[in-house]
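Trainee: Output the structure for:
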Amino acid sequence: MPLTGRRLSAQTVTVLTALALNPQSWLYGLEIAAATGLKSGSLYPILIRLAERGLLESQWLEPGQPGRPPRHAYRVTAAGKAALRAATASRPASFKESLA
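Mentor: Down below sits the predicted model:
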């Protein structure tokens, strides 16, 4: 489902920014929550929407320790980076500074 000119929320921009800081790395939801300060009730719907729109890719990663379950991990796509650039280009400078 492509973005149809919809403006990304500040929380969504924060999630994309956290993932774009290291675009080659897979991050778990808990890591993204720590980086953004978002609670799971806000974070996971955002991650699902972004993945459905092709702005994130997601996969299940096997645990590093035996006996632990696989975990879902996310990373930003090229389309996600482009959406982030477009979203932050139209925001005021004070908003961009808050992302730094």
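
Trainee: only C-alpha atoms for contact and neighbour calcs from this point on.
Mentor: Fine.

Trainee: Give me the spatial nearest neighbour of A35, chain neighbours excluded.
Mentor: The shortest distance from A35 to any residue that is not its chain neighbour, by Cα to Cα, 6 or more residues apart in numbering, is 6.4 Å, and that residue is A18.

Trainee: Go ahead and confirm the one you found touches T36.
Mentor: Yes - the pair A18 and T36 passes the contact test of Cα atoms under 8 Å, sitting 6.8 Å apart.

Trainee: What ranges does the protein have for its strands?
Mentor: Assigned by DSSP state E, the strands in the chain fall at 27-28, 56-61, 71-76.

Trainee: Second chain to compare with the first, below:
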Amino acid sequence: MSNIWPRRSRDWLAKTFAEYVAAARGRRTTARSADENRRHQDSYMCRLSGVKMTRTLECVLRAFLQDPAAARYGYDLMKATALQSGTLYPLLARLKEGGLVDAHWETPAEEGQRPRRYYQLTAEGVRWARLELAELAQRRSRGGSGAARPAPGAI
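Mentor: Next up is the predicted model:
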């Protein structure tokens, strides 16, 4: 069976589709300059791919950093952050995938209790969280992206 699309059209379509997919995934389609690469690599070692600094992530990181050495279970984090389980647990899973959080199951001490899964920031996770929150605070103080929204009617 012959292909009805001319080669030039197929190549253009493939390139356009690849750019669309890359943009949808938040990836760059153009190469970085040497300076951009150096700045990107020198910022710090761990950039968690797939996790964007959101208010939700900020709340979870602040809850963990209240006592970085303490292991926290999911329901405790839900109460501390006022997040629902459908928001919290996928975020914890992404942090665990990125190596920023360790998780372990703990068997109940008394019969009839449910097992709990405890989460704790790793050493890299503590460092990453502090750097991300510091960058966020700096951006907010400069009035750049990440700044709080103005109150309704303030403008």
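
Trainee: quick revisit: in a markdown table, list the strands of the first structure along with mean neighbour count.
Mentor: Formatted as a markdown table, the entries for these read as follows, by neighbours: other Cα atoms under 10 Å:
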| stretch | mean neighbour count |
| --- | --- |
| strand 27-28 | 18 |
| strand 56-61 | 16 |
| strand 71-76 | 20 |
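
Trainee: closest to G41 of the first structure out of those?
Mentor: For the strands of the first structure, the distance to G41 of the first structure is smallest for strand 27-28, at 15.0 Å, taking Cα to Cα.

Trainee: Helices along the first structure, start to end?
Mentor: Taking DSSP state H as the criterion, the first structure carries its helices at 10-20, 29-36, 40-52, 78-89, 93-99.

Trainee: so what's the residue nearest to the spatial centre of the second structure up against?
Mentor: Ranked by distance to the mean C-alpha position of the second structure (Cα atoms, centre = their mean), the top residue is V51 at 2.0 Å. By Cα atoms under 8 Å, 6 or more residues apart in numbering, the contact set of V51 of the second structure is R94.

Trainee: let's see it at 10 Å
Mentor: The contact partners of V51 of the second structure, taken as Cα atoms under 10 Å, 6 or more residues apart in numbering, are L57, L91, R94, L95, G98.

Trainee: can you redo these as CSV with distance to A14 of the second structure?
Mentor: As requested, the contacts of V51 of the second structure are exported to CSV (distance: Cα to Cα, whole Å):
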residue, distance to A14 of the second structure
L57, 36
L91, 33
R94, 31
L95, 34
G98, 31
